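# Pasting a predicted model and its sequence here:
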Amino acid sequence: MLPYGRQTIEDDDIAAVAEALRGDFLTTGPTVEAFERAFAEKVGARHAVACANGTAALHLAMLALEVQPGETIIAPSITFLATANCARFVGAEVVFADVDPDTGLMTPATLADALKRLEGRRLRAVLPVHLRGDAADLAGLKDLAQGAGAVLVEDAPHALGTTVKFGNSAGTIGDCAYSAMATFSFHPVKTIATGEGGMVTTNDARLAERLRRLRTHGMVRPEGGDPWWYEMPEVGFNYRLPDILCALGLSQLAKLDRFAARRRILAARYHEALAPLAPLVRPAVRPEWSDPVLHLMVALIDFAAAGQTRRQVVEALKAREVGTQVHYIPVHTQPYYRERYGEFDLPGASAWYDRCLSLPLYPGMEEGDVDRVVEALREVLGL
C-alpha cells in the first residue's frame, strides 16, 4: 500500500535517539538547544524555539504576541483546524479569508476581502498558510497586513525547505523576512519527523524569550536568586519538546537537503505523468515566486465530468493499493465555526475542496511508484 505520506526513519536516526536515551537528559537538556540552533541556521532565522507540536507552536505565537479576547486574526479557510483554533485558544475571533481555487493559497485579493469583514474589531495578525509546500505571496500579504496594523505569522508546517523570490529578494521559508514568526510541525508525514514536535522561528529576541518562557509554564529564574527559586509572572503551558525527540530532529534535519531533492524529483515526475490526464486532472498550480519542497502532491480532479464521486475514486484507488487524503475541508464550514459566525460562501475554498485529492508523496517512493499511482488514477477515471 502506498500511503499519501509517511516518515523516512533510517538506522542513524534510531542510533541518535538511542544515544539520547543513554544520556543524562531526556528533556530540557542540551539537545533541545542544539536542535534549535541548527534549525535556525538552516532556515536563516535568528531564533528558533522548539515545542511540543505544530498546534502548540501556533498557540505560543498568539501568546507571544499577546493577542487578547475580542481582537481578531485572519486565516485562510483551506488549512488544518489549528490555524484558526489558535486564535480561539486566547479568546480572539477569526475572520476566514478565501483562497485561490487553483493554488489553495490566501492571496492579497482574498486578504483584502477579509479585511472588509472585520466589523470594527482590532486585527492583530494575519496567518498565511504555505499550503502543500508552496509559499503564499508574503510580500503582498505583508503590505496589506501592515496597512491594517497587523503582523504576519506564517503557518509553515508544509514548507520546510521551500525557497522564495519576490522581485530581487530571495529567501527561505522560516527566515521571517516578511513575518513576525513562522511555525513548523514535525509530524511523521511532514518533511522531517520527530513523531510529534514543533518549532517557532523569529528574528525578534523579545518574542523568542517570551516563547521560551511560555512553553515552560511561564516560569522565570531571576538573576541572583537562590538556585531553587523560580517565579511565574504569567501563566504558561507545558509545551516542551524532549531531548529524545530533538535528537531525532537533529538527525532528520541533517537529511533535509536529500529529502527536499527527492520530493522535487517525485513532484516533477507527477507533473509529467499527469499531463496526459488534463483537463480532467491537473496538479495544483504553483506560484511563480515559490520553489517548493512539496509536502503534499495535490491533484485537482473534475469529479463531476468524470461521472464519479470523490469517495468512489478514493475507494477504487485504495483497492489498487494507492492511499489518498483530502487537504482540507474548509474550516469555516466546521460546526463550531458555523455556529459562531453563521454560514457564508467562500467560492475559492469551495472550488478547491470540491476538486482536491492528495496523492502519495514521500522520499521513500521510487519514480515507478509515481507511474503506478497515475496509471491507477487513469484506470479509475476511465481515461
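Nice, thanks for sending it over.

# From now on I want contacts and neighbour counts done on CA atoms only, so please keep to that.
OK.

# Going along the chain, name the strands of the stretch 1-150 of the chain.
Taking DSSP state E, counting those that start in this stretch, the strands of the stretch 1-150 of the chain run over residues 47-51, 72-76, 93-97, 123-126.

# Let me have those in CSV, extended by mean neighbour count and distance to D204.
Formatted as CSV, the strands of the stretch 1-150 of the chain follow (neighbours: other Cα atoms under 10 Å; distance: least, Cα to Cα, whole Å):
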stretch, mean neighbour count, distance to D204
strand 47-51, 27, 8
strand 72-76, 27, 20
strand 93-97, 26, 25
strand 123-126, 25, 16
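
# Who are the contact partners of Q68?
Neighbour list for Q68: 90-92 [criterion: Cα atoms under 8 Å, 6 or more residues apart in numbering].

# Looking at the residues you listed, which one is closest to P233?
Of all these, the one with the least separation from P233 (Cα to Cα) is V90, at 17.4 Å.

# gap between the closest one and T183?
Here V90 is placed at a distance of 17 Å from T183 (Cα to Cα, to the nearest Å).

# between the two, which one's more packed in?
Shown here are V90 and T183; by other Cα atoms under 10 Å, T183 has more neighbours (31 against 18).

# got the contact list for P360?
Contacts of P360 by Cα under 8 Å, 6+ apart are 2-5, 296-297, 322-324, 370, 373.

# Now rank those residues by neighbours and give me the top one.
Of all the contacts of P360, the most densely surrounded is L296 (28 neighbours; neighbours counted as other Cα under 10 Å).

# residues in contact with the closest residue to that one other than its chain neighbours?
In space, L296 comes closest to R132 once its chain neighbours are excluded; the distance is 4.6 Å by Cα to Cα, 6 or more residues apart in numbering. Contacts for R132 were tallied using Cα under 8 Å, 6+ apart; they are 158-159, 294-298.

# Distance to G149 for the residues you listed - can I get that in JSON lines?
Compiled in JSON lines, the contacts of R132 are given as follows (distance: Cα to Cα, whole Å):
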{"residue": "H158", "distance to G149": "27"}
{"residue": "A159", "distance to G149": "26"}
{"residue": "L294", "distance to G149": "32"}
{"residue": "H295", "distance to G149": "32"}
{"residue": "L296", "distance to G149": "33"}
{"residue": "M297", "distance to G149": "35"}
{"residue": "V298", "distance to G149": "34"}
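
# now, among these, which is nearest to T333?
Nearest to T333 among the contacts of R132 is V298, at 20.9 Å by Cα to Cα.

# and the most far-flung residue of the chain relative to its centre, which of the three is it?
Computed with Cα atoms, centre = their mean, the maximum C-alpha offset from the centroid of the chain is found at D226, amounting to 41.5 Å. Following DSSP: H, G, I helix; E, B strand; the rest coil, the label given to D226 is coil.

# ok, and here's another one to check against it:
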Amino acid sequence: MIPYGKHHIDEDDIQAVVNVLRSGVLTQGPTVQAFEQAIAEYVGARYAIAVSSGTAALHLAALAAGVGPGTSLITSSITFVASANAALYAGGKVVFADIDPDTVNMSAVALQEALLNNPDTRAVIPVHFAGLPCDMKAIKQVADRAGVSVIEDAAHALGAQYPDGQRVGSCAYSLMTIFSFHPVKAIAAGEGGMITTNDDSVYRKLLRLRSHGINKLDDPLQLPEQGQKNGVQYPWYYEMQELGFHYRITDIQCALAHSQLKKLDRFIARRRVLAKRYDEAFASMTRCRPAQSAGRDQSGHHLYVLRINYAAVGLSRSQLMHELRSQGIGTQVHYIPVPAQPYYRRLGHKPEDFPVALHYYEEALSIPLFYDLSDEQQEKIILLFKEKVG
C-alpha cells in the first residue's frame, strides 16, 4: 500500500534518540533548547518554544494573543479542527472565513468581511494549506486595520517561503507562527509542536503557559515577601502566576525532530520535484486539476490535492478511493469544512455559508506525496489516474 503521506527515518535519527536515552536527561533538558534554537535560526525568528503538539501550540498562541471570554478568533473554513478548537479552548468564540478558490487558503476579502461582522475579534489564524503560504501581506494589512493579532498556522508549511524569500515562521507578518511535527508533516517528532515569535513578552508568557503557569527566566515575583529575603530568591521557591498547562515536549522527541531538521531542505526539494511531476502529468486531463497550481517553489508541499469532477468521471469519490485502494494506492480528503462538523453545527455554524469551501470539499482528493515516494510508484499513480479519471 502506498499511503498518502509517510515519515522518513534513517540511522542518524535513531542514533540521535539513542544518545538522549543514554544521556540520563529525558525531558526539560538541553536537547529541547537545542532544537528550539535550531528552529529559530532556520526560520529567522527571535524565539521558538517547543510544545507537545501543534494543537497545544495553537491553544497557547490563542491565549498569548488575548483570546478569551467575550472575544472571537477567525480562522479558515478549510483546515483541521484544531485551528478552530484553539478559540474554544481559550474560552472565546470561533468565526470562519471562506477560502480563495485558487489557493485553498483564507481569502483576505472574506477575512475583512468577517472582521467587520465581528468587532470583538482578538486574533486571526490563517492556515498555510498543504504548505502553500497565504497572501500574508494582504492578511496582515486587513488584520492591522482591525487591530487584531495574526497567528500563522504553519503546521503544513515548515520549510516554505514567502514570495520575498523570507521563511514561514519568521513572523514577518504575524505575532506568532505555529508548526507541527506529527509523523506525516515535513519533519517528525512522533508528536510535537513549536511556536515562533519575535515578541519578548509573548515569549515569556508562552514559557509560563507551557509549564503550569509557573514563573520562568527572570520573571519578577508576584509575592516577593514570600519567596525571597534581602533581595535573594529562595532556591526552592517558584510561583504559579497564571493558569497554565502541561504542554512540555521531551528531549527524546526533540532529538528525533532536530535530526530530521538537518534533512528538511532535502525533504522539501524531493517533494517539490514530485509535485511538479504530478502537475505535468495532470495538465492535459479534463476531469481533474491540481487544487493549487501556483507557488510550487515557495510551498512546503505537505499535501498534493486534486480537484475532481466525479460526475464527469462516472464514479463517486468513495468508489474512486476504494478502487484506488484495491490497486494499492491510499488517498485521503483534506478537509471536511470545519463548520460542517456536528459539534460546530450545534454552535450554529452552517457549511453553506462558505460556498467556496463547500465546493472545494466536494471535489478534493489528496494523493500520495512524501519523501520516499519512488519515481516508479509515482508513475503507477499517474497511470491509474489517467485510466480512472482522465
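Structure received. Remember, predicted model here, so these are calculated numbers, not experimental data.

# Out of the strands of the stretch 1-150 of the first structure, which is closest to E272 of the first structure?
Each of the strands of the stretch 1-150 of the first structure has some distance to E272 of the first structure by Cα to Cα; the shortest is strand 72-76, at 29.7 Å.

# Map the residue nearest to L296 of the first structure across to the second structure for me.
Per TM-score structural alignment, the equivalent position to R132 of the first structure in the second structure is A130.

# before we move on, what about T333 of the first structure?
With TM-score structural alignment as the criterion, T333 of the first structure matches A340.

# now that match: how far from R346 of the second structure?
Distance check for A340 of the second structure against R346 of the second structure: by Cα to Cα, it reads 10 Å.

# More neighbours: these two, which one.
A side-by-side neighbour count of A340 of the second structure and R346, using other Cα under 10 Å, places A340 first with 16 against 11.

# Okay, that one and E352 of the second structure: tell me how far apart.
Taken as Cα to Cα, the span from A340 of the second structure to E352 of the second structure is 9 Å.

# picking up where we left off before, which one of the contacts of Q68 of the first structure sits closest to A61 of the first structure?
Using Cα to Cα, V90 is the member of the contacts of Q68 of the first structure that sits closest to A61 of the first structure, with 10.6 Å.

# need the contact list for that closest one.
The contact partners of V90 of the first structure, taken as Cα under 8 Å, 6+ apart, are 59, 62-63, 67-69.

# ok, of the residues you listed, which come out buried?
By neighbour count, with 16 or more other Cα atoms under 10 Å, those hold 59, 62-63, 67-68 as buried.

# what about the closest residue to A48 of the second structure other than its chain neighbours, how many residues close to it?
What sits nearest to A48 of the second structure in space, not counting adjacent residues and going by Cα to Cα, 6+ apart, is T196, at 4.4 Å. For T196 of the second structure, the number of neighbouring residues by other Cα under 10 Å comes to 32.

# Now check the first structure for the residue matching T196 of the second structure.
In the first structure, the residue equivalent to T196 of the second structure is T201, according to TM-score structural alignment.

# helix or strand for its match, which one?
With secondary structure defined by DSSP states H and E, T201 of the first structure is part of strand 198-202.

# mean per-residue distance, that strand to the second structure?
In this overlay with the second structure, the average offset of strand 198-202 of the first structure from its partner residues is 0.2 Å by mean Cα distance after the TM-score superposition for the first structure.

# Residues touching that strand, excluding its own?
Residues from elsewhere that reach strand 198-202 of the first structure, judged by Cα under 8 Å, 6+ apart: 40, 45-57, 61, 174-176, 180-186, 208, 241.

# who's in contact with the residue nearest to A34 of the first structure when sequence neighbours are not counted?
Spatial nearest neighbour of A34 of the first structure, excluding adjacent residues (Cα to Cα, 6+ apart): L250 at 7.8 Å. Contacts for L250 of the first structure were tallied using Cα under 8 Å, 6+ apart; they are 34-35, 38.

# quick one: the residue lying closest to G133 of the first structure once chain neighbours are set aside from A34 of the first structure, how far?
Using Cα to Cα, 6+ apart and skipping the chain neighbours, the partner closest in space to G133 of the first structure is A159 (4.0 Å). Per Cα to Cα, A159 of the first structure is found 22 Å from A34 of the first structure.

# who has more neighbours, the two?
The neighbour count for A159 of the first structure versus A34, taken as other Cα under 10 Å, is higher for A159 (28 against 15).

# Quick one: average offset of the top helix by length along the first structure versus the second structure, please.
Across the first structure, the longest stretch assigned as helix under DSSP state H is helix 256-274. Mean deviation of helix 256-274 of the first structure relative to the second structure after superposition (mean Cα distance after the TM-score superposition for the first structure): 0.9 Å.

# Onto which residues of the second structure does that helix map?
Under TM-score structural alignment, the match for helix 256-274 of the first structure in the second structure covers residues 264-282.

# all helices of the stretch 201-350 of the first structure, in order?
Secondary structure of the stretch 201-350 of the first structure by DSSP state H, counting those that start in this stretch: the helices cover 205-214, 243-253, 256-274, 303-306, 310-319, 335-341, 347-355.

# what about the second one, how far off from the second structure?
What that stands for is helix 243-253 of the first structure. Comparison of helix 243-253 of the first structure with the second structure after fitting gives an average deviation of 0.5 Å (mean Cα distance after the TM-score superposition for the first structure).

# Check the first one too.
Per the superposition on the second structure, helix 205-214 of the first structure and its aligned residues are separated by 0.9 Å on average (mean Cα distance after the TM-score superposition for the first structure).

# quick one, that helix and strand 198-202 angle?
Here helix 205-214 of the first structure points in a direction 160 degrees away from that of strand 198-202 (axes from the mean of the first three to the mean of the last three Cα atoms, to 10 degrees).
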